[in-house]
Structures are given as C-alpha cells and as structure tokens.
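Chemist: Structure here, sequence nowhere to be found:
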C-alpha cells in the first residue's frame, strides 16, 4: 500500500510539474518604458497573444539600461523600447547577446518649438535642444544636417557624432544636449527642441505638433528585442507574428495616437 501511495504521489508531482512548465512556456514577459510602445502593446498586441493561449506579463522601467539587463538575466523574454543603435551599443558595452526580432511602427524624432513654425524660421544664434545619449545625439545631428542647418564632419560614424563634430554651422546655432526625456519640458528655455517621438507623446503632446519630422533610417526604428538563443522559440515566433498581423496593422492605422509614426518595411 505504501508503495502504491508513493507512486501515486510521484505521479501527481510529475503531472503538477509538467503543468507548471507548460504554463511558464506559455507566459511572455515583456519590458517597456512608460509611453506609446507599452500602450501599443497593451491595446494592440496583448489581445492577439492571449487569443493564441499565451499569458502576458508587462513590466515598465524608468532606466534605459534595466530593460536590457533584465533580458540578459532572464527576468524578461523580450522588450520594446530601443532601436538597433542603442541595442548594438549595449551589446558592445555589456557583452550582450541581444538581437532585433522585428522593426515596428516608430515615433520619429522631430523639431518642436513655441517660437518658430518652420525650418526657415530658425534664425541666427537660436538654441536647439538635442538628446545627450550617444546614439540619439548623432541621430539628431544627422537630422539637422538633412535640413541644411549644420554639417557634420565627413567620416564620423553617425551614431557616435557629437556637437564637437559639427564642421559647419552657418547660423551659429547653439546646440544644447539634454537628457532625452527632459527635452519637451525644456521648451521654454530653448528656441527649438529636437525631441524623440516617444518622449513627445509621453509628455502629453502629439507628433502633429512638430514642424518637421524625420523619416527614420532602419537603425533608428524601434525593435522587438530578445536574446539570440530564443529567436526561434514558439513564443518569439508568436510575438513577431502578432506585430506583423493584419489585426495590429489595422489597429495602428486607426489609432489617433499613432498619426505621424513611421511604418516598418514589411508593411510596404
């Protein structure tokens, strides 16, 4: 009898363990910054994944390093907040193995101002706030160069360019590097703000308030990021399929909050 009870308990434990493992396999743990990409996921992606039988956990971070370290440590399965340039810089600095699973609709960098309404209205000596992190500082400078406001030295890697790499500044513009999330709050202190779209939206403003929006290069588009070892897992494939789905595209194209977003190549 004791032998039969022990066997039954062992069998029950095995079934319970298998059930727990299955539940864990069906749970996707996602990391975000508070803002449009977390909102997009909650309203446009979570329903698709839950319909496929996945449980979803969302965690929001306030520090730009934490979502990636949590991913490497195994506390997250994927995150959505960064572009290729930021991810590559993180991998290089922290010996990471993160890869981009898919580029998604992205809020572009743009120029905002309480004082001017066009690029032509930017006058001699005006100040322009730009993000101070290496990836987005170079991105902002490249955008200002596209608008013929400055010229960056030849041969400088775009993701590594700083204000010291400006070769020509015909209007003697004052370039003011600031923490990216603070730029929209500094609008009263500068003439123009070169602000990242997600921070614009998080501050309660709209992309349509910009008088000039970039068309972000592939390296600046927001990506779904995970570890290389998990790229072909069932949950990763389901996550990518959800972002590529017609249902999500219809959601984005009908959402007033995404007016002005760039669209990924797979939607062309």
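Modeler: Yep, it's here. Here the structure is a predicted model, which is why all the values come from computation and not from measurement.

Chemist: Going by C-alpha atoms from here, please, whenever you check contacts or count neighbours.
Modeler: Noted.

Chemist: what's whichever helix in the chain runs longest in contact with?
Modeler: When the chain is scanned for its longest helix (criterion: DSSP state H), the result is helix 2-25. Outside helix 2-25, the residues that touch it by Cα atoms under 8 Å, 6 or more residues apart in numbering are residue 235.

Chemist: also this one, for the comparison:
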C-alpha cells in the first residue's frame, strides 16, 4: 500500500512537471507568434487608384518589415487628413504636396510627406466636344472649388491657351479672379472635386483630378488634354510628423524608392502615371 502511494506520487509529480514544461513551451510559442505577427496599418485614401496601389503594390513590399497595409475610403479631400491627425488612421495616400501644405496650414495640422508615388494627372474631359478646337464661346466649364486644384485647373487651361493668368500672380495660388484673358468667354462652375466627374453630363467641359477620373472610369486616352504634373502635384504618402521616424515610416520610405516598387509599377495598371522626379 505504501509502495503504491509512492508510485502514485512519482507519477503525479511527473505529470505536473510535464504540464509545466508544456505550459512554458506554449507560452514561448505564443510569445514568438506574437512577436512575429504582422501589424495591420490603416491608410486613408480617396476614390481613385491609390487604394489599389496601397494594397496591391506597396503592402507586399513592407510585409517583410512586419506590416500589412489596408485602406479606409473617404469620399472627400477633408476627412483623410483630419482622421490622420486624430489618430483614427495610421497614414494616408490621396493628396499632392501643394494640397497637404495648404490644408495643414489652414487647419493647424502637423503632418509630413514621407515619399512620392506615380500620379495620374488632371484631365479636360467632355461628352459634347471631340477636341479643344471645337470649344465655342461661352461654354460651361466645371472646375474644382478647393484652392490647390483650382490653381492646377487654371494652369492646365493656360497651357492649352484657353485663358491667361495675370503676370504678377503666383500661378500655384491663382483663382478665377486672377484670369487676365478669357478669349472664349468660358463660364466657370465651381464644384467639389469629387463631383467633377459626374458633372460631365451637364456641362461642356470638366477638369477632373486624376484620382476622381480613375474612380469614374474615365479613360485618360479620351481626355481632350492632360496636365504635365509638376513635382508639387504628385501624390505623397503622409504620416503624422511625430511618426516620421518610426519603423513603419522608414519601411514605407524605403519601399517607395526601391527598384522592386518601380518594377511592380511597370507591370501594373499604374504604369502610365507620371513618375516621381527621382525616378529619372
């Protein structure tokens, strides 16, 4: 009887030791799994191609650094920056540098661009006219209401000899009031940039930023004219300034200047977009 108790005790002690060892191993395995887990990063985007660029092209390049990029869609140009500032998202990709700088200054936001991506430029689109030569006097032209896109609009019209801008005006800040000559007597209808693609059915011409043109499935080949983007009008990946030196920011920065990114873009639907200057 005594021997039986001793044997039972030894078996019980062995079981406890085994369970403790298993528990320790499981804890280590769980910790290792947690350490190697991919962190999900939410990137704010507007309608257009950049959501797909984030998930299909950029995200695979930063997976080795432990990040998976997902997107949150906003239907205007206002909320993605405010959501980023409020820490509701981790980054955004929808805007160019000129807009970022003005919006941040106007709204007292501390945001920083960490890299530039290939960008689809603004186009002049029409369902009524086949080319710019067909523009008659007094046609209605839909243009963006926000300052930076309005300035781009006027530059595109000027580049195609439809208006001229007063010589003493900074063309990057030009408004309709800064038009010097309007030989076709164009009638301007200002709209939120997100509404411009839809306006094509009701106006003669619409100047549509690239991301909204893409979202509306407008073919750039059908545009009566496309802008040649200046560097400040190419889209940038943005984070809070306080986060610009984080592991995430550094991983994205490295990805955006990598040959792998260039090669992936060359094989994607974004291959014809204007490239960042440092790609030359």
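Modeler: Cool, the structure landed. Since the model is a prediction, treat every value here as computed from it, not as a measurement.

Chemist: With both chains overlaid, what TM-score comes out?
Modeler: The TM-score (TM-score structural alignment, normalised by the length of the first structure) is 0.85; 254 aligned residues with a Cα RMSD of 2.5 Å.

Chemist: and residue 91 of the first structure, how many residues sit next to it?
Modeler: Residue 91 of the first structure is flanked by 15 other residues according to other Cα atoms under 10 Å.

Chemist: now it, what's its secondary structure?
Modeler: Under DSSP: H, G, I helix; E, B strand; the rest coil, the three-state class of residue 91 of the first structure is helix.

Chemist: what's the matching residue for it over in the second structure?
Modeler: Aligning on TM-score structural alignment places residue 91 of the first structure opposite residue 104 in the second structure.

Chemist: Assess the claim that that match and residue 110 are in contact.
Modeler: Yes - using Cα atoms under 8 Å, residue 104 of the second structure makes contact with residue 110 at a distance of 6.6 Å.

Chemist: need the strands for the stretch 151-280 of the second structure, in chain order.
Modeler: Here the stretch 151-280 of the second structure has its strands, by DSSP state E, counting those that start in this stretch, at 164-165, 179-181, 187-191, 205-208, 225-226, 235-240.

Chemist: Determine which stretch of the ones you listed is the most buried.
Modeler: Compared across the strands of the stretch 151-280 of the second structure, strand 205-208 shows the largest average neighbour count, a mean of 29 (mean count of other Cα atoms under 10 Å).

Chemist: matching residues in the first structure for that strand?
Modeler: Aligning strand 205-208 of the second structure against the first structure (TM-score structural alignment) gives residues 192-195.

Chemist: Now do residue 236 of the first structure against residue 29 of the first structure, distance only.
Modeler: Separation of residue 236 of the first structure from residue 29 of the first structure (Cα to Cα, to the nearest Å): 11 Å.

Chemist: Kindly report the same for residue 179 of the first structure.
Modeler: From residue 179 of the first structure to residue 29 of the first structure the distance is 28 Å (Cα to Cα).

Chemist: These two: which has the busier surroundings?
Modeler: Set residue 179 of the first structure next to residue 29 and count neighbours by other Cα under 10 Å: residue 29 wins out with 18 against 11.

Chemist: That one and residue 57 touch, don't they?
Modeler: Yes - when contacts are counted by Cα under 8 Å, residue 29 of the first structure is listed as touching residue 57 (4.7 Å).
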